[in-house]
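Colleague: Show me how the following folds:
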Amino acid sequence: MKNKLLFGSLLLVAFIFVLYLFFPSGISRTSEEIPDSLQTELLFANEVYPLLKAKCFACHGDDPSEIEGGFDIRTLESLMKGGESGLAALVPGHPDKSAIYEAITWENPDLEMPPKENDRLTDTEVNLVKKWILGGALWPDEAQRMALMENHEWKHSGGIKVATSGALSAEWANRRYKEEDLWAFKPLKKVEVPVAFLREKEVNPIDAFIIRKLDSLNIEKTQKADQLTLIRRAAFDLTGLPPTPAEIDLFLNDKSQKAYENLIERLLDSPRYGERWGRHWLDVVRYADSDGYSNDFERPNAWRYRDYVIRSFNEDKPYHQFIKEQIAGDELNPDDPEMLVAVSYLRMGPWEHTGMSVAAETRQLFLDDITNSVGETFFSIPMQCARCHDHKFDPIPTKDYYRLQANFATVQFASMDASYLSFENIKKFEEGKRRYKKLLNEAEQEIDALNEKEEQLAREWMESRGLKYIGKWERAKLPEGKRPPRFYGLSFQELGYKKVLQKRIQRYKWELTRYEAYAHSVYNGPETKPYHSGRLVKKPENLSKENPKPTFILTGGSVYSPDEKVSPGTISAIQSFLDKAEAIFTDSIPEAMDGRRIALANWIAHPKNPLSTRSIVNRVWQNHFGRGIAENANNFGVMGKKPTHPELLDWLTNEFIQNGWSIKKLHKIIMSSEAYQRASNHEAMDDVKEVDPNNNYLAYFTPRRMTAEEMRDAILMVSGELNLEMGGLPVNPEINEEVAMQPRHIMGTIAPAYQPSPTPEQRNRRSVYTYHYRGLPNPMLEVFNAPNSDLSCERRTESTVTPQVFTLFNSQNSFDRSLAMAVRLEAENPSLEAQIKKGIQLAWNREAKLAEIEKGKAYIEKMVAYHQKHPPESRTYPTKVKRHMFEEMTGEAFEFEEKLEVYENYVPDVKPWDVTPETRALGDFCHVLLNSNEFVYIY
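Modeller: Have a look, this model is predicted:
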């Protein structure tokens, strides 16, 4: 009996010990102080009862028919009574007479709980239990407990209780969080600029915050960067392209005080701005032109969302409007094609449903995906940890996760009719349709021939047995012996190829939809039969008026384990720090079929939402300085790094809101600061790095390498090949041939070989307009850290690895671009010296030095002699590739040839055999320029 009582006591004590593990800073209590009745009741409501209910009721209360050891702890009376042993487990006011307290103190060798030395409670934990008993072990009922929790703040030295607004369970509400870890959930502060640190008049307020921090660390800022460095830095930051010689001259010759301001205005007005900053957003939302997973089906109309994003940045669309359009554009204006395109955001994640998929699981994967995506994209809070259990680190309970998810419970996929708008690029559509119709017709003719052969052999088989010939589908109903075997007469080679053709026809029909006016979109409605990848699905004409299916908390995140029903909602922890009268943070989201997403979008886009407003400001800062004020742009929670300048972040965010949510105005504020315009070197660099090794406090400007897209685009620009046409269908640049030809699984067969676009004009468009396959990334972009689009990219990584050297120095693409640059230099400049000067000016955005010109001449002369002795061998592009597969039914290997029809009328880039040895030698010089740090890095 005694052992049974001790077992019950152990459960209670063990949970108190677990509490310590989560909150090691402890609870500030004096062991001998006897609390008053209110404090005791608060202690019970906030500490003791949740421990009993969560960890002890399972054995001592949940099932009255199976109370362990007769020890029932559902009430104060039963706890005082004890179990079958007869020992008094709890004597109010007398810890020394309570078996629970005796056990946790280890004063009695026969009653030591927990029994393991490593699990023994600390003095702080023992004193917590002791104080509750000393206070009389008061036990308010449920209504009183809830009132105590709602109306009284309960703080400890180690953390703060996050209150609730009725949306969260009482158990979760009692968790503790360090106050500094909840910085992002708190309202924006009205921050005063520390003007004492503005050492000159009209200095940007940003610098006051930066200098204050540098002064506290005894670090001196470095000098301002020179004009050439500034224009190159600003041009790449805002447009992703190097400045042209004409742009440099305009800036250097502007002697007004507003020269730099005028430069920023020109760059922001450039259509290249939207392409650069649209790419940042597409990283976050995981844009791709294919679905991902094993089949990687194409998304024929996804390009319209990419162009919508670019337009939005160029138009400086207010960010709060940008939010609303992407989450609920179809609810804002279902008749506006632009709004139907905007909600493509909801479908940007990887997704696939086939005949092998389980519909309920596929549907839940989408709901989980968009719930986490909204959290990372707009809140900078990852949500996925709360899918199976309350978030271990952040104030996001599982209930909040599913309440947020319920906002998307009525979302259904469809290719929505959305007329092309006047500003959308639909060039090459007729040409593209002709190409795919031709391919479709050829495939259909081949399969018709195989079908005719099969039918002819079946006819002969039946007639030879005196049976009347009937068609294929009628034959299937006949008993065996009166019908030929399935696929009678076809060899395994023909049978395998027939299946290849069937898949190819399906794919061609799907790809033809890219030329139709559809949006990769959604609508609100009841669940229908599963949407299959690779097929055109339209919105039903007559939607059911039935009530939406309810959303449940899923135990363990399993769609097969629904638990408590929840209504649509938001992140309720924010309410803890706001005036409860704030209307936007009440549970006002409707449960009807329509209106959930627009209500959610209004909540996200409200100026008092501290997460969404800080999030976008931090992202913009990050893309100017290389890291955000809070370094983890997708994680403002405990596991993300805290802001280096929290007051600056709040000041900037308030400015952003007051300036009409204008991202362009935010650029101007940031880029006009001294911090942004500083040089990238420092006279006392060793001393600075000793105090601030990562330059978190911006004593100098941190250099960065070009991103993958910047590098490709900049090379094309200096080579004179870049096509600045905007928008429209994605294009295929040339990639490594071995990668292009490699077999890839798709739709139960081998995916078509990657074929580049037929003309240089098409191939050499900006990288943002290139086809973004999830299953076949561009090798050149991938090796330079272009992100995987399966996950949201909060910040580009910047590795330095050997394959990057091989790619930039040895790849065919680099040789082609260098040769094209040489052709340009010869066409524009009459002498070798002028060509060298122009090449350095284009690549390095500065004038060539005399020593560089002389070295360039010597090198080119040497390479001319080499190329005269080593003429290149010409080569042609392949027009077909042999494929090897195994026939599904027989397991036999078979082969077929895939036609590479693009190369039949292909216009190649300029090649070495097309030019003289002198041009090839100049190309080698250009190759050196494009491989230099001065080209690849932005200082």
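
Colleague: When you work out contacts or count neighbours from here on, use the C-alpha atoms and nothing else.
Modeller: Fine.

Colleague: give me the element residue 881 is part of.
Modeller: Using DSSP states H and E, residue 881 sits within strand 880-886.

Colleague: this one as well, want them side by side:
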Amino acid sequence: MLPKKSSLLFIFFGVAVSFLSGPPSVQSASTPTSRDFFEQKIRPILAQDCYECHQSSGPRKGGLALDDRQGLLKGGDSGPSIIPGNPDQSLLIQLIRHEDIDRTMPRSGAKLEDPVIRDFEAWIRHGAPDPRDFPPTQEELTLDTQWEAIMNRRKQWWSFQPISSEGTGNSVLHPVDALIQEKLEEVGLEAAPRADKEILMRRLSFALRGLPPSPEELRSYLLDPDPMAYETWVDTFLDSPQYGERWARHWMDWIRYAESHGSEGDPTIPNAWEYRDYLIRALNQDIPYDQLLMEHVAGDLLSSPRIDHANRRNESAMGTAHLRMVFHGFAPTDALEEKIRFTDDQINTLSKAFQAITVSCARCHNHKFDPISQEDYYAWFGIMASGRPGMVDARHRDEKDHQRRLQLKDLKFEIQNLLLERWNKHLGTFPASWEEASESWKTGISDSKSGDLFWPLAKQLESPQAAKAFWETVSAAHASLGSNQGGNQWTFKDPEQASQWFGFGPSMQTTTAAGNWTLESDGPTIVQQVLPAGFYSHLVSSKDPGALHSPRILLEQPMDLWLLINGDGGSMARYAVQHYPRNGTVYPVENLQGGSWRWKRFNLDYWQGDAVHVELSTAADQAVLAKLGQERSWFGARQVRFLPSGQSPENHVQVELYFPLLEIRKGVPPKNIDDLLKSYAESLALSLEQWHQGTMTDAQSLWLNQWIQRQQLPNNLDQDPVLTEKTQRWRQIEKGLASPIRVPGILETRGYDQPLLDRGDAKKPLHDVPRGFLSYLDATPYEATDGGRLQLAQDLIRPDNPLTQRVIVNRLWHHLFGRGIVSTPDNFGKLGSPPSHPKLLDYLAHRFKSDGWSIKKAIRFMVTSETWKRSSLASHEAERLDPDNRLWSHFNLRRLDAETIRDQLLWISGKLDTKSMYGKPLTGSHHRRSVYQRVKRNDLDSFLSLFDAPTPSSTTGRRENTNVPGQSLKLLNDPFVIDCAENWAADGNLDAMDLSQRITTMFERSFGRSPTFSERTQCELFIQEMVLKKKNHHQKFLEITTQKERWEETLQQMDEQARARVRKERSIALQTPEPQGPKPFAAWDFSKGPDDQMGQMKLKLEGGAVIKDG
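Modeller: Here you go, the predicted model:
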């Protein structure tokens, strides 16, 4: 017998094409009795969906083989699978019809399309002719079931076919109406009449702006005799700023917009709101959709980005922010699984939002329904995973900024020359002997330590043994300099080694030679630091953003990471495991303060087998940990080393600055303190000369820097008016540099190919998959050295990609008409719905591109059709023949979405602020539009969520439409709603009107029309009833108040009586004599003797007792 869950693996898509679009094909002319019919309509289904589980020479589930005629007729354990001539009695037909939910075919559980089932029925009805006399050979079976054959069959599904450029013939109707009318005539339906002008105006305003028309706007439209008045208002609404706010919210649904990462702590995605503002601006400016799509995938990589020159903003660079809006768990112990999860989220969102296909379904195996292979998935995975989470600077560095930076460079050169002149003069004041040394030198020695300017002098004065040990240490360090290299170790004074790293920021594109220096941005001193060779983020300004990333390193053994770094202002150093951007537990972060050089060690033993990279960043430029309020921050890096766990690099940090002393003496230790002082002077003079020549060594830069830090070279502003003037000028220009516009984004480094994971198991990597597009369209691997996002963006809008245009026009139709031509806007694959009007969809897609990918033009085209303008009242025939209104004989009734409900409440109450646009997200009962409401994953707005605002977890092209009691209760009891109602009730304009005028005004503001007679009557009766109730309540209130006053008077009388009684009793108590205690009956005064002076008790002295002194 057949098993309850029969095993047909895939569903064939191509058969349905002839039923969905285009003219009849050659295949459609074949009959169920012909061989062509079997070869074209039956065998492909059997090969694709059946052979995997039902073969003569392989799997034969339920004893059934379907790869030859005899096996098909014989059937399996349940008997014959078909009865030629009788499809209804054929078991195969019953199973593919899903008549018994416990016994269905194919195995996937997805039912075959109705046209395919009808083909099988017709074939069996005509005797089931089958030319397969013998089971196929293994080679033939392989050809029938290999992926390439399956993919080619699946490519025949309607959405993967080229877009038809077929027009609407000679019809005088609007093209939309002509194509809609064609379908209506096929079933004999008539279109509904045009809706009333009030309804049209309201429909248009809500659709384009998300707000109702004002009474003044409505009145203007109704009284305008111009036959083009409607079109004028279409253009007015499309040109309004509110259009961008409305349609940006739709777009935010598509890319699951969020401003936090979720999980424990729910950290904010820094400046995610900049993306929302970017969308609003782009939509209001009608930026072409192909340009927006390029920006969403690779806006940071465009050679000619879109620049807002007025605000010096690189708009294109902001588009990739949506790729950062993924969920991140807290401190995952398996970083690779976390990376797979959030990269899968990126792939899922990108493919659904812009291609309406589910590429993520091919993570563990070839797609079960669509022509998407597992290799396609990992080709995209490599593209996404090659980029790293980070902050992107969207500030456009224009010519003005460039000139300022050149001015700073020139001033810096002039200041350096003035400093050299000052300091060379200062050399003449240098002590020739220790006896001549100033007090500051002697004080410096007393508090010096290793790495300090005075330490050699301190060792020389301490003892001969201490001096000898010191110089031996310096000599040994000098001899071993640079000896421990190789493997994953980098010294950034070597340009070749530095070129393997990736810098982001104005000063991070290359390393600097030793001797570069930085100025203090304020304060009494001039020089901040003289620097050895390395990467630095602040060579021009500490306001500049900066990030430095290492290549990708695979930890094949227990390792320690060592960084020779400095920094200040809260800059950060960390290692990122599998691109995970958060910190916590096994994800440490080092905050840099103070500006001193040091080796920082990170132990990586826990992460053996994982891939890591090193990140250094300024305070506000970490992907998640960004300290956005820190305006000035900087870091520097000289060396990075991955060493076997337990090993350490040679630590010359404390002694390297003494190399100039050793070199000036040619390795010979000084004889005495005066000899050493002479070497101090000579080494400083040489360092200044090398600084002037630009040929400094790292050690000389450190040595000169110590002289400055220890205030042994004049570095104050007040010591030279010319130097002061130039320094102040430098600071003034530096303060005028534009601050960065930081947005979340992707930092592109070197691309790598992702291994295909066996059944999606991260622990079972197989062969590497070259990065590339979807192979059904183009299997050519990308040749880019970076991740390939730019090529992916170009492939999304390539002329032969049929999905991009169809998907976006369907989304526009969905948001305008309430349902898409394809009712599953996020899935154009086999599991999605086919289009109700294929020719209309293709016409719109073709026109969309011809119109320059303009979203506004597409919307204008749709809303000027009669189909859009129709009444929502369905005829009886429409309800009978087309209950779901898939043929668009009338307009769909639609409920307002969550944001529009909230915005309309504010608008009606007169509190909506439509002037303020853009900016940081808001919380609570603010009065701006809901698009600006904070979207925090763990704390979503309760009002919007209740009315079906989407949870930001995946693409939402079609919102849920629920009807739950909580919605009514929210509108009755929510403080926000009550506040809106009270504000409206307090409108002084309403108070000046009579009841009828007030009802009319409130109706017009709420519903865009005057009330009907019935509505007015109901309102008047309701108000009269409320007035009467209020009067009765007031009367009861007065009665209760009067009764309350009586009781209060009675209570007061009782209180006074009680108090009087208490006072009386207290007064009586005061007049009563004091109670008398016991009276004495005996008393003695021993100065007078032992006799009782009061009574008769006389004492007798015995035992030698005497009375003395009383």
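
Colleague: picking that back up, check which residues of the strand holding residue 881 of structure 1 are buried.
Modeller: Residues of strand 880-886 of structure 1 classed as buried: residue 885 (neighbour count, 16 or more other C-alpha atoms under 10 Å).

Colleague: And it, what does it pack against?
Modeller: strand 893-899 (3 or more C-alpha pairs under 8 Å, 6 or more residues apart in numbering; DSSP states H and E).

Colleague: Helix or strand: which one has the aligned residue in structure 1 for residue 987 of structure 2?
Modeller: The alignment partner of residue 987 of structure 2 in structure 1, by TM-score structural alignment, is residue 824. Secondary structure from DSSP H and E places residue 824 of structure 1 in helix 812-828.

Colleague: How about residue 416 of structure 1?
Modeller: strand 411-417.

Colleague: Where does the strand holding residue 881 of structure 1 end up in structure 2?
Modeller: Using TM-score structural alignment, strand 880-886 of structure 1 pairs with nothing in structure 2.

Colleague: ok and that strand relative to strand 893-899, angle-wise?
Modeller: Here strand 880-886 of structure 1 points in a direction 150 degrees away from that of strand 893-899 (axes from the mean of the first three to the mean of the last three C-alpha atoms, to 10 degrees).

Colleague: about what we covered before: which parts of the strand holding residue 416 of structure 1 are buried?
Modeller: So, applying 16+ other C-alpha under 10 Å, buried residues of strand 411-417 of structure 1: 411, 412, 413, 414, 415, 416, 417.

Colleague: Leaving out sequence neighbours, find the closest residue to the spatially most central residue of structure 1.
Modeller: Using C-alpha atoms, centre = their mean, the residue of structure 1 that lies closest to the mean C-alpha position is residue 792, 1.2 Å off. Leaving aside its sequence neighbours, residue 792 of structure 1 sits nearest to residue 284 (C-alpha to C-alpha, 6 or more residues apart in numbering; 4.7 Å).

Colleague: Residue in structure 2 paired with that neighbour?
Modeller: Aligning on TM-score structural alignment places residue 284 of structure 1 opposite residue 254 in structure 2.

Colleague: so who does the residue mapped onto residue 791 of structure 2 from structure 1 touch?
Modeller: Using TM-score structural alignment, the equivalent of residue 791 of structure 2 in structure 1 is residue 599. Contacts for residue 599 of structure 1 (C-alpha atoms under 8 Å, 6 or more residues apart in numbering) come out as 588, 589, 590.

Colleague: and the first one, helix, strand or coil?
Modeller: Under DSSP: H, G, I helix; E, B strand; the rest coil, residue 588 of structure 1 falls in the coil class.

Colleague: what's the next secondary structure element after the longest helix along structure 1?
Modeller: When structure 1 is parsed with DSSP state H, its longest helix is helix 429-464. Next along the chain after helix 429-464 of structure 1, taking DSSP H and E as the criterion, comes helix 472-475.

Colleague: Trace residue 689 of structure 1 over to structure 2, please.
Modeller: By TM-score structural alignment, residue 689 of structure 1 lines up with residue 879.

Colleague: Which residues outside stretch 127-145 of structure 2 are in contact with it?
Modeller: Residues outside stretch 127-145 of structure 2 that contact it (C-alpha under 8 Å, 6+ apart): 32-35, 38, 47-48, 51-52, 56-57, 67-70, 84-85, 123, 149-150.

Colleague: Filter these down to just the ones in helices.
Modeller: Counting by DSSP H, the contacts of stretch 127-145 of structure 2 contribute 35, 47, 48, 69, 70, 123, 149, 150 to helices.

Colleague: ok, how many other residues are close to the last one?
Modeller: When neighbours are defined as other C-alpha atoms under 10 Å, residue 150 of structure 2 has 24 of them.

Colleague: tell me the contacts of it?
Modeller: 48, 144, 371.

Colleague: which of these are also in contact in structure 1?
Modeller: Among those, the ones still in contact in structure 1 (both residues aligned by TM-score structural alignment, their matches' C-alpha atoms under 8 Å) are residue 144.

Colleague: Check the gap between the match of residue 987 of structure 2 and residue 838 of structure 1 for me.
Modeller: Distance, residue 824 of structure 1 to residue 838 of structure 1, by C-alpha to C-alpha, to the nearest Å: 10 Å.

Colleague: who has more neighbours, those two?
Modeller: Neighbours per residue, other C-alpha under 10 Å: of residue 824 of structure 1 and residue 838, the larger number sits with residue 838, 22 against 18.

Colleague: Report the secondary structure element holding that one.
Modeller: Per DSSP H and E, residue 838 of structure 1 falls inside helix 832-844.

Colleague: Check which residues of the helix or strand following that helix are buried.
Modeller: Using DSSP H and E, the helix or strand that follows helix 832-844 of structure 1 in sequence is helix 850-869. Judged by neighbour count using 16+ other C-alpha under 10 Å, the buried positions of helix 850-869 of structure 1 are 853, 856, 857, 860, 863, 864, 867.

Colleague: Of the residues you listed, which is the nearest to residue 893 of structure 1?
Modeller: Of all the buried residues of helix 850-869 of structure 1, residue 893 of structure 1 sits closest to residue 867, with 46.7 Å by C-alpha to C-alpha.

Colleague: what's near enough to touch the closest one?
Modeller: 917, 918, 920, 921.

Colleague: Which PyMOL command selects the buried ones in the contacts of residue 599 of structure 1?
Modeller: The PyMOL selection below is limited to those of those classed as buried (16+ other C-alpha under 10 Å):
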select buried, resi 589+590
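
Colleague: in structure 2, which of the contacts of residue 599 of structure 1 remain in contact?
Modeller: Under both residues aligned by TM-score structural alignment, their matches' C-alpha under 8 Å, what the contacts of residue 599 of structure 1 keep in structure 2 comes to residue 589.

Colleague: Noted, bye for now.
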